[in-house]
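J.: the following block contains a protein sequence and its predicted model.
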Amino acid sequence: MTAHTEWTGRLWLGHDYGLIHGVSGRTAPHSHYAHQIILAPERPATVWLEGETVSTSQLLIASNTRHAIIDAPDPLLTVYAEPLMFAAPTLREAVFCAELSLPALDQALRQCPRRSLSDPRIARALAAIDASLTDKVAARAVADTANLSLSQLQRLLVDHVGLPVRRLVLWRRLRMAMASVLAGDAVTIAAHNAGFADSAHFSRSLKKLFGVTARQALQHIELQMLD
């Protein structure tokens, strides 16, 4: 199974979610941190999901679930949402009940309840990571900022965020670089500014997490930043 079709359409990008309306290219098997919802208003899409092939008009792919798009002949509406802020059942209820349009889905997500960060150390750790993305992120420095030992930091992030430090840094760098490319920056500049070693490192990371290259995923997508 190889990714061969470029993604085209519109992306509405918010702080903790993204909405895409357009033709979704076939992907290689992959998993990513974001919850993903696929909505196929015209004909069902065919998706490989952890060893099973399903054809459906509504599908929630929870965070870190291995999957691949096999066939999506018509334009899809796709939701990507940060698991740190959205619980999967709450997200599914909000999206599945909404009208199938970008404005309606945007409104549903704006009104969808967010998860609260019950431990302030998590917020401090995330802020420290985001402040260091353009340079090397030192896990020890992040732990010190959050008043944690290194082992406590790892355990806290895995238990409450769902990712260890290294994978969380990669995810947030990838999100930063993708937004930069969609805003018009060259891939090399976007990759460097987000802390990747080079554009090849960024593209490999994107392929691993989303099953497509930067050219396939980003070149033909129109971006609208949300307030």
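T.: Received it, and whenever you're ready, just let me know what you need. Predicted model only: the values in this text are computed from it and were never measured. Numbers count the residues shown, from 1 in each chain.
J.: from here on, contacts and neighbour counts on C-alpha atoms
T.: OK.
J.: could you list the buried residues of the strand or helix carrying residue 151?
T.: Using DSSP states H and E, residue 151 maps to helix 150-160. Across helix 150-160, burial judged by 16 or more other Cα atoms under 10 Å covers 150, 153-157.
J.: stretch 109-118 too?
T.: Quick answer for stretch 109-118 (16+ other Cα under 10 Å): 109, 112, 114.
J.: now render the buried residues of helix 150-160 as JSON lines, adding distance to residue 83.
T.: Shown next, in JSON lines, are the buried residues of helix 150-160 (distance: Cα to Cα, whole Å):
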{"residue": "150", "distance to residue 83": "23"}
{"residue": "153", "distance to residue 83": "18"}
{"residue": "154", "distance to residue 83": "17"}
{"residue": "155", "distance to residue 83": "17"}
{"residue": "156", "distance to residue 83": "15"}
{"residue": "157", "distance to residue 83": "12"}
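J.: one more structure, for comparison:
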Amino acid sequence: MWLSTVLELMDWKGEFYIGETWLVYRGRAADNRPHAHATLQLTVSLGPDISISDQSEQVISGAALCVKAGKRHTLHPSDKAVLVLIEPQSQLARYVQSFAGDDDVSRVDPNLIAQVNWEGELGTLLDSLDLDFGDVGSQMDLRLMEALKFLRTAQLNGAISAAAKSCGLSEPRLRAIAQKQLGVPLSKWLIWQATRRSAQAMAQGTSLAEAAYAGGFADQAHLTRTMGKIMGVTPLQALNAGQ
């Protein structure tokens, strides 16, 4: 387990877990600011229906909602919900998307929700999903997959250019393929990976400065700004909440 803690910050109260290609949060949700993730978002209510506004401010409500990667949205407050952020290149993301609609924000087929005990242990919450069931969509460009493998452990500066060379593509071509197949700019996916590595380092007890270095950030302030933007909490807040 990379990072599991209890949060009571900015009207959020709950617990979260960071895995290899996904992050899950369970508890009270109070994010009412428009934002976009470099990940697909699955939101499941553990009470009344949840609501999310899309970028045109249309409100979609349901027991479970899916937001495509890179799409601007606003999550309405919920007393108890589960939020799962999933990297768009993963088998898990393609599987979840196969149960959702084509809109940026769409309702999720109840058959997916029934496969998971959403009150269970966070670290193994998604283990019950049958990822081999049905058509989860075509595989991604093999050159893109090679580049993503390279970028998973790469430092931020010059990483995309180096990844393009490693898979035999020009940088503009790699960026174009990534945008089409991931649904988000490759630079945002790279920042997600950097933040994930920093979170792993924090869970191992490093200082915030060391965690920033592990992720490839310029300094602790850079990590703090980035993590706050894409996860909603700063590194210091997460550490303090777990004490």
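T.: Sure, I can see it. Everything numeric here is computed off the predicted structure, so don't read it as measured data.
J.: before we move on, back to that, tell me what the helix holding residue 151 of structure 1 is packed against?
T.: Helices and strands touching helix 150-160 of structure 1, by 3 or more Cα pairs under 8 Å, 6 or more residues apart in numbering; DSSP states H and E, are helix 139-145, helix 165-182.
J.: which of these sits closest to residue 62 of structure 1?
T.: Evaluated over those, closeness to residue 62 of structure 1 peaks at helix 165-182, with 15.6 Å, by Cα to Cα.
J.: mean shift of the closest one relative to structure 2?
T.: Superposed on structure 2, helix 165-182 of structure 1 shows a mean distance to its aligned partners of 2.2 Å (mean Cα distance after the TM-score superposition for structure 1).
J.: so what's the gap between the following helix or strand past that helix and the chain middle?
T.: Next helix or strand after helix 165-182 of structure 1 toward the C-terminus (DSSP H and E): helix 187-193. Centroid separation for helix 187-193 of structure 1 versus its chain: 18 Å, with Cα atoms, centre = their mean, to the nearest Å.
J.: could you pull out the buried residues of helix 187-193 of structure 1?
T.: 187-188, 190-193.
J.: what of stretch 216-227 of structure 1?
T.: Applying 16+ other Cα under 10 Å to stretch 216-227 of structure 1 flags 216-219, 221, 223 as buried.
J.: just the residues you listed: which are in helices?
T.: Mapping the buried residues of stretch 216-227 of structure 1 onto helices (DSSP state H) picks out 216-218.
J.: need the residues you listed in a markdown table with distance to residue 98 of structure 1, can you?
T.: Shown next, in a markdown table, are those (distance: Cα to Cα, whole Å):
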| residue | distance to residue 98 of structure 1 |
| --- | --- |
| 216 | 29 |
| 217 | 26 |
| 218 | 26 |
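J.: closest one of those residues to residue 210 of structure 1?
T.: residue 217 (8.7 Å).
J.: for the closest one, give me its contacts.
T.: 6-8 (Cα atoms under 8 Å, 6 or more residues apart in numbering).
J.: for residue 26 of structure 2, what is the corresponding residue in structure 1?
T.: For residue 26 of structure 2, the aligned position in structure 1 is residue 21, judged by TM-score structural alignment.
J.: how many neighbours does that match have?
T.: Residue 21 of structure 1: 22 surrounding residues under other Cα atoms under 10 Å.
J.: so the closest residue to it other than its chain neighbours is in which element?
T.: Distance criterion Cα to Cα, 6 or more residues apart in numbering; nearest residue to residue 21 of structure 1, sequence neighbours excluded, is residue 77 at 4.6 Å. Using DSSP H and E, residue 77 of structure 1 sits within strand 76-81.
J.: mean shift between that strand and structure 2?
T.: Looks like 1.8 Å for strand 76-81 of structure 1 (mean Cα distance after the TM-score superposition for structure 1).
J.: so where in structure 2 does that strand end up aligned?
T.: Per the alignment by TM-score structural alignment, strand 76-81 of structure 1 matches residues 81-86 in structure 2.
J.: quick one: the residue located most distally from the centre of structure 2 from residue 150 of structure 2, how far?
T.: For structure 2, the residue at maximal distance from the C-alpha centroid (Cα atoms, centre = their mean) is residue 168, at 27.9 Å. Remark: distance between residue 168 of structure 2 and residue 150 of structure 2 (Cα to Cα, to the nearest Å) = 13 Å.
J.: now distance to residue 49 of structure 1 too, for the helices and strands packed on helix 150-160 of structure 1, in JSON lines please.
T.: JSON lines is the format used below for those (distance: least, Cα to Cα, whole Å):
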{"stretch": "helix 139-145", "distance to residue 49 of structure 1": "33"}
{"stretch": "helix 165-182", "distance to residue 49 of structure 1": "21"}
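J.: residue 104 of structure 1 is nearest to which of those helices?
T.: Checking these against residue 104 of structure 1 by Cα to Cα gives helix 165-182 as the closest, at 22.3 Å.
J.: for the closest residue to residue 76 of structure 1 other than its chain neighbours, give its distance to residue 98 of structure 1.
T.: The spatially closest residue to residue 76 of structure 1, leaving aside those adjacent along the chain, is residue 40, at 5.0 Å (Cα to Cα, 6+ apart). Per Cα to Cα, residue 40 of structure 1 is found 13 Å from residue 98 of structure 1.
J.: more neighbours: which of these two?
T.: residue 40 (22 against 16).
J.: now which residue in structure 2 aligns to residue 145 of structure 1?
T.: So residue 145 of structure 1 corresponds to residue 166, using TM-score structural alignment.
J.: OK, contacts around its match?
T.: 146-147, 150.
J.: among the residues you listed, which are in helices?
T.: 146-147, 150.
J.: using TSV, lay out those residues together with neighbour count.
T.: Compiled in TSV, these are given as follows (neighbours: other Cα atoms under 10 Å):
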residue	neighbour count
146	15
147	24
150	17
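J.: do you know how far residue 138 of structure 1 is from residue 145 of structure 1?
T.: With Cα to Cα as the criterion, residue 138 of structure 1 and residue 145 of structure 1 are 11 Å apart.
J.: great, nothing more from me.
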